[in-house]
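In: A structural model of the following input is requested.
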Amino acid sequence: MTDFEFIFVLYALILGLSLVALLSGLGRTLEYEFASDADGREGSFRVGWLTPLMAIFVMLDLMSFWSFAWVVRDLLTVNPATLLGVMTFASAYYVAARLVFPEAPENFRDLDTHYYRTSRTIFGILIALVFVQWAYLLTIEQIRGGLLTPTSVGLTLLFVGMMLAAMVIRNRHVQSALLVALSVRYLVLYIFN
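Out: So this is what the prediction gives:
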């Protein structure tokens, strides 16, 4: 077993649980919406657009961090600092993914309320992870040169700027546009990379 395989088991486990938390939150929310429709309480619960758009963005962001592990696969060595870093990084991601959908959707009439309660925390965690990722990558000589290009720095600043804007601007239409733009950014990167 290589060092990467040993470390990736932990990373993949926690990121996999992040994906499960996100999908089970979606399932729980849809079950509640379907049950409220079946009970004749139609219109008493509104999913809205913001929480599902956040879920799509977080899922795409999660995939980017999963593929990030592949980029550094030959540079990882098993030691306590690496294991602690991987566990902390992936655990922060789990918390962000877990917050996207409420544990008890029946406590909300409108999921946009939940979104506005949690989105700053989620974006804050994701921004912190971008900085941690960059700090780590800048310590690796083989990667540093490719990372410090105007394109790479500019795209990262734009990405972080859009998340910061989503933290500050509380307009529903602006939030939707930012979430779509953040998700489209990932789709373009995945398609053309």
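In: alpha carbons only for contacts and neighbour counts from here, please
Out: OK.
In: now residue 164, nearest residue through space, not along the chain?
Out: residue 123 (7.5 Å; C-alpha to C-alpha, 6 or more residues apart in numbering).
In: One more, so I can put them side by side:
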Amino acid sequence: MSEAFGFMFAFYGLLLGLAVAEVAGGFSRAYDERHTRRLGVVAPLFGILLLVDLITFWMNAWAYRELAEVSYLVAYAVAVVALLYYFAATQVFPKAAETATLDDHIMSHRREVAFCVLASNLLTQIPPAISAFTTPWPPSSIALWAGLNLTYYVLLSLAALAKSKKTVGIAVAAAILLVTGATALFA
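Out: Below is the predicted model:
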């Protein structure tokens, strides 16, 4: 691992760590307010989705440590990806002063959360997509990788655009299962 990558990974880790802390703080506030505000299902699912996706990104960044060249463009891209995640993390759970239930809150913020996660995922797929043309991967691996990503993007879009809490909850739960399953498959 190069010194430049170590610096970039620390920066990326700090920003992603802030997003993880925001989600953890949201869960903590939700637990503290459980007697006055219903916990619901959809907001905790979005919180879990963010945690799973953030951890996956962190691990993927580490996996690319030998391939990554650090430049201003890479630094800006890393900042955009991590800040999109942080913004999404701040939108999952209501602030202490808000009176909305957790599910009502996330239903009104689901588009921002889902599209920030989607945008972060799409931005980070640019380097692997480029390397797919230069790396002799087996075609079946590329097809599986592309199919899993496309399915994940469809589930995120469905979660953002569906009006029913039940549909949103099912889409987010399926996305969580897909990410955890794909992570286990490609680990």
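In: Just give the TM-score of the two.
Out: TM-score of the superposed chains, computed with TM-score structural alignment, normalised by the length of the second structure, equals 0.88; 183 aligned residues with a C-alpha RMSD of 2.1 Å.
In: sorry, back to before: I'd say the residue nearest to residue 164 of the first structure and residue 162 touch.
Out: No - using C-alpha atoms under 8 Å, residue 123 of the first structure is not in contact with residue 162, being 9.9 Å away.
In: neighbour-wise, which of these two wins?
Out: residue 123 (21 against 18; other C-alpha atoms under 10 Å).
In: What distance do you get for that one to residue 161 of the first structure?
Out: 11 Å (C-alpha to C-alpha, to the nearest Å).
In: One more: residue 148 of the first structure?
Out: 18 Å.
In: With residue 96 of the first structure instead?
Out: Taking C-alpha to C-alpha, one finds residue 96 of the first structure at 18 Å from residue 161 of the first structure.
In: any idea which element the residue nearest the centre of the second structure lies in?
Out: Taking C-alpha atoms, centre = their mean, the centroid of the second structure lies closest to residue 53, which sits 3.7 Å from it. Using DSSP states H and E, residue 53 of the second structure sits within helix 42-63.
In: For that helix, give me the average deviation versus the first structure.
Out: Compared with the first structure after fitting, helix 42-63 of the second structure has a mean deviation of 0.8 Å; criterion: mean C-alpha distance after the TM-score superposition for the first structure.
In: tell me what that helix is packed against?
Out: helix 3-32, helix 72-92, helix 102-124, helix 165-186 (3 or more C-alpha pairs under 8 Å, 6 or more residues apart in numbering; DSSP states H and E).
In: okay, these in TSV with distance to residue 63 of the second structure next?
Out: Formatted as TSV, these follow (distance: least, C-alpha to C-alpha, whole Å):
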stretch	distance to residue 63 of the second structure
helix 3-32	11
helix 72-92	15
helix 102-124	13
helix 165-186	12
